[in-house]
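**Q** Got a sequence here, can you build the structure:
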Amino acid sequence: MHQPMDAFTAALRSAGIERRPVAGAAPGHLVLAVPPDRLSTVDRCARAAGFVALPGAPDPAARRYAALDPAAGRFVVVEVPGPPAPGRPARRRGLGVAVLGPDGAGKSTLAQGIAEAFPLPVATVYMGLWQSGDAGPSAGISVRDAAARPFRAWARLLEARSHQRRGRLVVFDRYVYDARLPAEPPWATAKRLYFWFLSRTCPAPDVTLLLDLPGEVAFARKGENGVEASEAARRNFRALEQELGLHVIDATRSPEEVRGAALAVIWAACLARWRVEPVGAPVPAR
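**A** Down below sits the predicted model:
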């Protein structure tokens, strides 16, 4: 099954609608049994996938079932294009979604939650610049580590691109944007130049999520860096909101609520990628 149909089915499911086809539809038509109050949602999902929801009941199967049920509006005919022409790829490139935030914000938890809840294939790629035991952003600069970091970032980006070419959604746990935070002594001037380069070694992802929470909450969760350092990291990330087009999510909420807010942003980006013409509000995530 080619991806537009996968996208259409997934969008319906996220809107709380199960795709229940009616048998006997004419070629190129998909007849759906839909609750009357969800007809506009089906129309929106169809157009986002490149299909056309036809008004009325022009399909013989729809007319036959409509004759048995006066509520003819329950049957929607969706015109589905044929298979892709030879030589044209059926799968579109998947989106790249970066998750940012201070330590304790729940980045890894959210990345895992998206992978479990998103109805299309998902791959998670860790993009942390500083390895365990590696020199952190507030430590001195090691020439060997400094030279290795861009190559590590590029290697992970190539891994992500491979997943995206297969149509998978890629969730980046952290991103090179971590190097946009202010450099600290020692060697602050040298660090600023290096961080400027490092933060621009990879192209911008399609969507960047920022998990925002007060420093005392982040410290209570993780027990690292101290309250003041956690709050400073929060302020520094928020200062990048306009420049990087960050989608800020309140991370003080439950993991389920944070995941729901993130999925809503991701689905809006997916529909913007798939839609053929401007449509109404994006389909909300579950």
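**Q** Could you use CA atoms for every contact and neighbour count after this?
**A** Will do.
**Q** Which residue, other than its chain neighbours, is closest to D206?
**A** Nearest-residue entry for D206: G96, 5.2 Å, with adjacent residues in sequence omitted and distances by Cα to Cα, 6 or more residues apart in numbering.
**Q** need the contact list for that neighbour.
**A** Remark: with contacts taken as Cα atoms under 8 Å, 6 or more residues apart in numbering, G96 is in contact with A160, Q164, L169, V170, V171, F172, P205, D206, V207.
**Q** residues touching F118, list them.
**A** Contact partners of F118, counting by Cα under 8 Å, 6+ apart, are L263.
**Q** what about the helices in the stretch 51-200 of the chain?
**A** Along the stretch 51-200 of the chain, the stretches classed as helices by DSSP state H, counting those that start in this stretch are 60-68, 107-117, 143-165, 188-198.
**Q** quick one, the helix or strand just after the last one and helix 107-117 angle?
**A** Okay, so that is helix 188-198. On the C-terminal side of helix 188-198, the nearest following helix or strand under DSSP states H and E is strand 207-212. Going by axes from the mean of the first three to the mean of the last three Cα atoms, to 10 degrees, strand 207-212 is angled at 130 degrees with respect to helix 107-117.
**Q** could you say what helices and strands strand 207-212 packs with?
**A** Helices and strands touching strand 207-212, as assessed by 3 or more Cα pairs under 8 Å, 6 or more residues apart in numbering; DSSP states H and E, comprise strand 96-100, strand 247-250, helix 255-274.
**Q** that older thread, quickly note the distance from the residue nearest to D206 to E159.
**A** Computed with Cα to Cα, to the nearest Å, the distance linking G96 and E159 is 12 Å.
**Q** And for R63?
**A** Distance check for R63 against E159: by Cα to Cα, it reads 50 Å.
**Q** Here is the second sequence; please produce its structure so I can put it next to the first one:
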Amino acid sequence: MTADPRTGQPDVHPTVARAFHALDGTGLPWVLLRGEDDLAAPSGDVDILVAPEMLPALDGLMNGIGLCRVRATGHGSHRFYFGYAESGELWLKLDIVTEISFGPFQQWRTPLAPGCLERRVRNGGLWMPAPPDQAWLQLLHLALDKGEIQPQRKETAQAAAAVASPGDRIAQYLDQRGGAGAATQLLELVRSGRFDDAPAMAARLRSDWTAAAPLRTQSLALANRALRQLSPRLPGRGLVVGVMAPDGAGKTTLLHGLRAEFPIPTAYVYMGLWGAGPWDAWLHRVPGGRTTKKMFRVLKGGMAARYHRFRGRVVLMDRVAYDALLPGAADSKAKTGLSNALAVRLAAAPDLLLILDVPGEVMFTRKGEHTAEILEKWRQSYLQLADRLPGSRILDAGQPQHLVQRLATKTVWGSMCPGTPENPEAAPGDAAALSLHLWRLLDWRFLLPVLQPRSVGYGGAVGPDLMAALHLLDPGAVRIQSPRDGTPAASCEVVLLREPALPLFEDAAAAVQPGGWICAQVKRSFLRRSGPRTLAGWKRTFERHGFEDVSVYWHATSLDSPGRLVPTASSTAVLDTLSLHQGVRFGLAKAVMARLALMVRLFDVAVPEGTVTGRRPENRERPA
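**A** Predicted coordinates:
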């Protein structure tokens, strides 16, 4: 166990500390179920129990601090969030649940969660279950989940048995499910050190718990077991990561290293257009054979990448169709230029493109192919092409391979989870560790007539960078949350919401001062179960809550990196932006659809990401 010598409290990894801080900010109860001694560099899952009311905003909260959810079916109420800490090359995993269930397939559900949350106790910056609850949860975890007490867990089990007693709340529930005296028998077994008898005791408890509701228990176990056969996936579509560089730069080595390291679903796709194949000698003698081979590879690789992206995986694409845009890729024949253009159009465009930058001499030393001069010429061609391609990042790949992989992992993860902080060691709100670029995160101010608000509130998926920027704007900035125990809601002149749920918007509407403004950064989602699904829906929500001067702004090109904030009420501004971004963001087909939506006055429905602003009237009471 490591502890802070100043406070005596356990050390907590900065990302895990930010997660706890975000959970505290909701105002809803949560507890760390176990593992408080292993938080500085967690070797396993960080197990957390939260109130069910936290679920609608949970993904946004975790994503805002650099933790990305991986959906895994068949695990009951478990939600898994992963994060990457570059400083220690450490992968973090949070396992968040809303109910307490036991068994290999979470088939034995219990009503214990509300009581554990109600009886929780504070331990420094952590919320923990009450000691008797924590002890019994540990014992039941060993008996029902593990089915035995392994040698490395004997000390933990005996420490829990020393705290637990037969009169505790969970012990009483155990007697109801496992028969009178079950709790006492389990305590005596552990206290006396009869660990060889633990499997038989666990088997009896499992049998008794199943006998209470055999049909429901067995069907739940069967359903969860079947659902686990489905591969884990990222929410929504996956991310396509392409890698470009001359031979010898280490593309394949890097991608296989990423695939082996990433704890989330990945798929490797090779997209080399001109790579050698067993049928080359025959194909090159057939008119159009080489072109046919190239188009077949484009279609095959593009379909594979789209399939894996649809399945919610990170697609690691070795080479991309953009190779056809390199100088010298096309000869003087018209059909070659046409096939290259088709290859770029038909292949799956990468969301993130890594350009590996390696000096020609280094590449020649690594592989011994071509010459150093030719490789250096190709290197310059790739660097020039990077300036023209969307989503490109140039990586220094001349350094040792493990450092290149570390840099690539950071870049890919930052693209997946925009909330990942640039400086993971900086504490939330530590303005001294932040760079001036954070003022760019406050561009939304120019949509309002109040450039220097007296008081600022915020809520939703607000990451540490944006939170720090808000505190630079107003050191007293507060997170918006529902008033509880009769405590008045915060009173703010300006409230910024990022991807809020509807209840959070209603809390913000209650907190904003008369004459004050709400600025909501939102994304379109037709699959949302509740609340507004489009920017037009958010505009109507503002108006239903009595806000005036409601405006919608399109973020071109995205919520995280807008090149422009375009008022959708201005056709001229929208058309001008469409013409500027036609070749980068939309493509011809999407640009035509966007223009059509503008003509029929549905652009607020079609726009994918943007900001909605509204002013609360001076002479109107706050909404209840």
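**Q** Need the TM-score between these chains.
**A** The TM-score (TM-score structural alignment, normalised by the length of the first structure) is 0.68; 236 aligned residues with a Cα RMSD of 4.1 Å.
**Q** Of the helices and strands packed on strand 207-212 of the first structure, give the one that comes closest to M5 of the first structure.
**A** Comparing these against M5 of the first structure with Cα to Cα, the closest turns out to be helix 255-274 (11.2 Å).
**Q** Just the residues contacting the closest one, thanks.
**A** Helix 255-274 of the first structure has contacts (Cα under 8 Å, 6+ apart) with 4, 48-50, 95, 97, 109-110, 113-114, 118, 206-207, 209, 247, 249-251, 282-286.
**Q** Same question for stretch 320-333 of the second structure.
**A** Residues outside stretch 320-333 of the second structure that contact it (Cα under 8 Å, 6+ apart) are 242-244, 271-273, 298, 336-337, 340-341, 343-344, 347, 350, 381-382, 385.
**Q** what do you get for stretch 99-107 of the first structure?
**A** When contacts are taken as Cα under 8 Å, 6+ apart, the neighbours of stretch 99-107 of the first structure outside the stretch itself are 111, 171-175, 178, 208-213, 217-219, 221-222, 224, 230, 233-234, 237, 251.
**Q** what range in the second structure matches stretch 204-224 of the first structure?
**A** Structural correspondence for stretch 204-224 of the first structure: residues 349-369 of the second structure, per TM-score structural alignment.
**Q** ignore the last one, stretch 103-121 of the first structure
**A** Mapped onto the second structure with TM-score structural alignment as the criterion, stretch 103-121 of the first structure occupies residues 247-265.
**Q** what do you get for stretch 164-179 of the first structure?
**A** Mapped onto the second structure using TM-score structural alignment, stretch 164-179 of the first structure spans residues 309-324.
**Q** Off-centre distance for that stretch?
**A** Its chain's average C-alpha position is 20 Å from that of stretch 309-324 of the second structure, according to Cα atoms, centre = their mean, to the nearest Å.
**Q** swap in stretch 347-365 of the second structure?
**A** The mean C-alpha position of stretch 347-365 of the second structure is separated from the chain mean by 26 Å, Cα atoms, centre = their mean.
**Q** and if you look at stretch 61-69 of the second structure?
**A** For stretch 61-69 of the second structure, the distance from its own C-alpha centre to the chain's C-alpha centre is 5 Å (Cα atoms, centre = their mean).
**Q** how about it: buried residues?
**A** The neighbour-count check on stretch 61-69 of the second structure (16 or more other Cα atoms under 10 Å) flags L61, M62, N63, G64, I65, G66, L67, C68, R69 as buried.
**Q** mind listing what the fifth one touches?
**A** Residues in contact with I65 of the second structure, defined by Cα under 8 Å, 6+ apart, are T15, R18, A19, G419, T420, P421, V462, G463, P464.
**Q** preserved in the first structure, out of those?
**A** Among the contacts of I65 of the second structure, the ones still in contact in the first structure (both residues aligned by TM-score structural alignment, their matches' Cα atoms under 8 Å) are G463, P464.
**Q** which pair in the contacts of I65 of the second structure spans the largest distance?
**A** Pairwise distances across the contacts of I65 of the second structure peak at 14.1 Å for T15 and V462 (criterion: Cα to Cα).
**Q** Tell me, how many residues neighbour G25 of the second structure?
**A** Using other Cα atoms under 10 Å as the criterion, G25 of the second structure is surrounded by 16 other residues.
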